[in-house]
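Student: Make a model of this:
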Amino acid sequence: MELIRTGKVKEVYNDGDVLLFRFTDKISVFDKIIPNKIPDKGESLCRTSKFWFEKIKEERGIQSHFIECPSKTEMKVKKFRVNESGGSRIWINYLIPLEFVMRYYVAGTLMDRIKKGKIDFKELGFRSTPKIGDEMPEPLFEMTTKFEKTDRPLSFEEASQIGGISREEIYEIKETILNIDNIIARTISTRNLIHADGKKEFAMGEGRIPVVVDTFGTADEDRFWDREMFSNGKIVELSKESVRQYYRSSGYYDLLYSAREAGDKEPEITPLPEKIVKETSALYREMYSRLTGLKW
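Tutor: The predicted structure follows:
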């Protein structure tokens, strides 16, 4: 097999008529790969993704690129054309070069943008400045670039042009995401979890039907909170967000984004303390079981 792409988390191999994803134990935040590896992380992502791909097909007939998992860290998927410079409204079977985000609660970079005045909270439906953990009056659907150095929020017009998709197709993708997230929310409701937000990717398949690709519903792409703690006024992060919070509290996040906004050289990301590595490894194993209801 030929290695054709090395991502922040996965290695992608050409395996004849299909692709093989090999999930590694690498971890990244803020588009930076952290020097440490997180034991069992790759297996958790692979097995959790398999669970969701099978569930959305079974419950709603939603198409995905998933074929099978030859091992606990490998996944065979359908092959789609990749053109990093953009899509086309006349193509089929190509990866849409966008990332699609649905937010149900205020958290992460959304809170940052509200604080900096980059987003008017009134346009989101809030009467006053929201705080982290506030539920969105309506789910917030956003699109960002995929192949730029850092993810950049896009307007509908920009997303349509870069993705090679019509406004109607964007709404179709949005509706598909809402259906998927409904399945996620219903599935985890009995497992003391809240699905706060998540990212998904799509290809345009035969007949220009959106096909879910990459991975979703894991502790990497999505943000989950402990429901019982949330009801008591405390947000307990049960995703990669806990690692992001470490770098926020250490001051690295502020240094990084100050450099990005100024166009300066970005500071190298420092390794995680061993204690955080062990805690994060345990979290990924725990979240596989909590999300799927299956034993590790």
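Student: Please make it C-alpha for all contacts and neighbour counts, starting now.
Tutor: Noted.
Student: and Phe68, how many neighbours does it have?
Tutor: Not Phe; residue 68 is Glu. 13 (other Cα atoms under 10 Å).
Student: cool, Glu268 as well?
Tutor: Glu268 - counted by other Cα under 10 Å - has 12 other residues nearby.
Student: With Glu58 instead?
Tutor: Glu58: 10 neighbours (other Cα under 10 Å).
Student: separation between it and Pro210?
Tutor: Separation of Glu58 from Pro210 (Cα to Cα, to the nearest Å) stands at 17 Å.
Student: cool, Lys131 as well?
Tutor: Lys131 sits at a distance of 34 Å from Pro210 (criterion: Cα to Cα).
Student: Thr270 contacts Asn36, doesn't it?
Tutor: No. Between Thr270 and Asn36 there is no contact under Cα atoms under 8 Å: 9.1 Å.
Student: The stretch 151-296 of the chain: strands as residue ranges?
Tutor: Remark: strands assigned in the stretch 151-296 of the chain by DSSP state E, counting those that start in this stretch are 153-154, 193-204, 210-213, 222-226.
Student: Following up with a second sequence; could you model it the same way so I can compare the two?
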Amino acid sequence: MSTYKVLDVNDDLPIRTQGDVHSGKVRSVYWLTPEDSARLIEEKSYGIPTDTPLAIMIISDRISAFDCIWQGENGLNGVPGKGIALNSVAAHWFKLFDEAGLAGNHIIDIPHPYIWIVRKAKPVMVEAIARQYITGSMWRDYSKGVRDFCGNQLAEGLVSNQKLDDVLITPSTKGIITGVAEVPEVDDVNITRKNIEDNLDVFNFKSLDDVTKYEKLLTEGFKLITDELAKLDQVFVDTKFEFGYVTETDGTEQLIYIDEVGTPDSSRIWDGPALRDGKVIENSKEGFRQLLINNVPDSDVLLNKDRMDERSELAKGYKLPVEVMMSVSDTYTGIASKIIGKEVVIPQDPRAEVIELLDKEYGLIVK
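Tutor: Presented below is the predicted three-dimensional model:
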């Protein structure tokens, strides 16, 4: 049995907020009151407009796959160290993006490995996806005869896990887009650049130039991570970035990176030596997805979007062995340690640490 406590519930911390806590699959967002936001911007010299709304973003150790949260036996309802691994890897890439002069991001402070303090951004309603290999859902579609991917035409005769001649940009919708005839009104559907160009307002873009800019920031960020991972003999396969607009102190609106970048949750990362031997070893969540596909009673439940109700029921009742959760922990903390260049240290009780820090150093805990 693991001796670690995981932060599996992260939306019930006693943080003073304005409005409800927004809880995603992995992170929960606590929007601060205008008073607390202004106080911290001044106290901590954050260098952004004092009327900028701030949020405390708490990452959890939950693991999601196929749009469901999965749990372990013996109450280990998360993966030890996963939250720290994701936060530290994304922060590492954001720092390198800054140094390379690409674009800023929404993080303004990282007081603890489980905490980001972020500034409010107006999100672009596009999941910016870049692919360097044909694998996963793209390969599944290709093997069924699909050759057009978001307006990119692929050649005949490609094989699974083959490297593509160019990095492909294959955007999809972030949230449900309404009122665009060619785009179905469901979350996460593939779109083309032309769909975006013809509907700038719907996708929250300010200009055509910014569509070009997001593609530039996506490809340049993708190349930077690819080159850095290559130094570690790891292969950057594909990834998802997200973007949004913020207002700077001089009043200008800037397109920045938001969410996370280059993490084992939002990207596929393969082991270089294994790939040269013709094997794929996943140093990302894809390994967990494959594990689920191979172990659940009926893998079609996971792969067929029409069986979502069955999938949700399966995930609620399915408990993964502790050793499986710990092996996933090893994958996350192992690749994170490689990327950031030092060992990821897992706290014994992340929840208690987070509350104490936000109380003593930020004055945000409700007594």
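Student: more neighbours, Lys131 and Pro210 of structure 1?
Tutor: Neighbours of Lys131 of structure 1 and Pro210, each counted by other Cα under 10 Å, are more numerous for Pro210; the result is 24 against 13.
Student: Once you drop chain neighbours, what's closest to the equivalent of that one over in structure 2?
Tutor: When structure 2 is aligned by TM-score structural alignment, the residue opposite Pro210 of structure 1 is Leu255. Once flanking residues are discounted, Leu255 of structure 2 sits nearest to Tyr245: 4.6 Å by Cα to Cα, 6 or more residues apart in numbering.
Student: Gly175 of structure 2: what's it in contact with?
Tutor: The contact partners of Gly175 of structure 2, taken as Cα atoms under 8 Å, 6 or more residues apart in numbering, are Met125, Val186, Asp187, Asp188.
Student: Between those residues, identify the one with the most neighbours.
Tutor: Met125 (22 neighbours).
Student: Give the aligned equivalent of that residue in structure 1.
Tutor: Aligning on TM-score structural alignment places Met125 of structure 2 opposite Pro97 in structure 1.
Student: how much space between its match and Phe30 of structure 1?
Tutor: Taken as Cα to Cα, the span from Pro97 of structure 1 to Phe30 of structure 1 is 19 Å.
Student: Show me the residue at the heart of structure 1, geometrically.
Tutor: With distances taken as Cα atoms, centre = their mean, the residue of structure 1 nearest its centroid is Glu221 (2.5 Å).
Student: Which position in structure 2 pairs with that residue?
Tutor: In structure 2, Glu221 of structure 1 lands on Ser266 (TM-score structural alignment).
Student: pretty sure that match contacts Glu242?
Tutor: No. Ser266 of structure 2 is beyond contact range of Glu242, at 10.4 Å (criterion: Cα under 8 Å).
Student: shared neighbours of the two, anything?
Tutor: In contact with both Ser266 of structure 2 and Glu242: Glu260, using Cα under 8 Å, 6+ apart.
Student: tally of neighbours for Lys76 of structure 1?
Tutor: 20.
Student: Put together TSV for the contacts of Gly175 of structure 2, with secondary structure and distance to Asp166 of structure 2 on each row.
Tutor: Formatted as TSV, these follow (DSSP: H, G, I helix; E, B strand; the rest coil; distance: Cα to Cα, whole Å):
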residue	secondary structure	distance to Asp166 of structure 2
Met125	coil	25
Val186	coil	29
Asp187	coil	27
Asp188	coil	23
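Student: Mind telling me the two of these farthest from one another?
Tutor: Met125 and Val186 (12.7 Å; Cα to Cα).
Student: Spatially nearest residue to Gly104 of structure 2, not counting backbone neighbours?
Tutor: With Cα to Cα, 6+ apart as the criterion, Gly104 of structure 2 has its nearest non-adjacent residue at 5.1 Å, and that residue is Ile256.
Student: where along the stretch 151-296 of structure 1 do the helices fall?
Tutor: With DSSP state H, counting those that start in this stretch as the criterion, the stretch 151-296 of structure 1 has helices at 156-163, 167-188, 227-231, 241-249, 252-262, 274-292.
Student: Contacts for the longest one, please.
Tutor: In this structure, residues lying in contact with helix 167-188 of structure 1 by Cα under 8 Å, 6+ apart are 56, 62, 102, 141, 156, 160, 194-195, 200, 210, 217, 290-292.
Student: that older thread, between Thr270 and Asn36 of structure 1, who's got more neighbours?
Tutor: Asn36 (16 against 12).
Student: And the host helix or strand of the more buried one, what's buried?
Tutor: For Asn36 of structure 1, the host element (DSSP states H and E) is strand 32-37. Across strand 32-37 of structure 1, burial judged by 16 or more other Cα atoms under 10 Å covers Ile33, Ile34, Asn36, Lys37.
Student: Would you confirm that the residue nearest to Gly104 of structure 2 contacts Gly244?
Tutor: Yes. Contact criterion Cα under 8 Å: Ile256 of structure 2 and Gly244 qualify, at 5.5 Å.
Student: Could you find the closest non-adjacent residue to Glu260 of structure 2?
Tutor: That would be Ala90: by Cα to Cα, 6+ apart, it lies 5.4 Å from Glu260 of structure 2.
Student: Next, the contact list for the aligned residue in structure 1 for Ala65 of structure 2, please.
Tutor: Under the alignment defined by TM-score structural alignment, Ala65 of structure 2 corresponds to Val29 in structure 1. By Cα under 8 Å, 6+ apart, the residues touching Val29 of structure 1 are Val243, Arg244.
Student: for Leu54 of structure 2, same thing?
Tutor: The contact partners of Leu54 of structure 2, taken as Cα under 8 Å, 6+ apart, are Trp31, Leu32, Ser37, Ile117, Val118, Arg119, Lys120.
Student: Next, find the distance separating the fifth one from Lys82 of structure 2.
Tutor: This points to Val118 of structure 2. As judged by Cα to Cα, Val118 of structure 2 and Lys82 of structure 2 stand 20 Å apart.
Student: same question, the third one
Tutor: Here the criterion is Cα to Cα. By it, Ser37 of structure 2 lies 28 Å from Lys82 of structure 2.
Student: if you count what's nearby, which of those two comes out ahead?
Tutor: Between Ser37 of structure 2 and Lys82, Lys82 has the larger neighbour count (other Cα under 10 Å), namely 30 against 19.
Student: Map the more buried one onto structure 1.
Tutor: In structure 1, Lys82 of structure 2 lands on Lys41 (TM-score structural alignment).
Student: Please look at that match and Tyr288 and confirm they touch.
Tutor: No. Taking contacts as Cα under 8 Å, Lys41 of structure 1 lies outside contact range of Tyr288: 9.8 Å.
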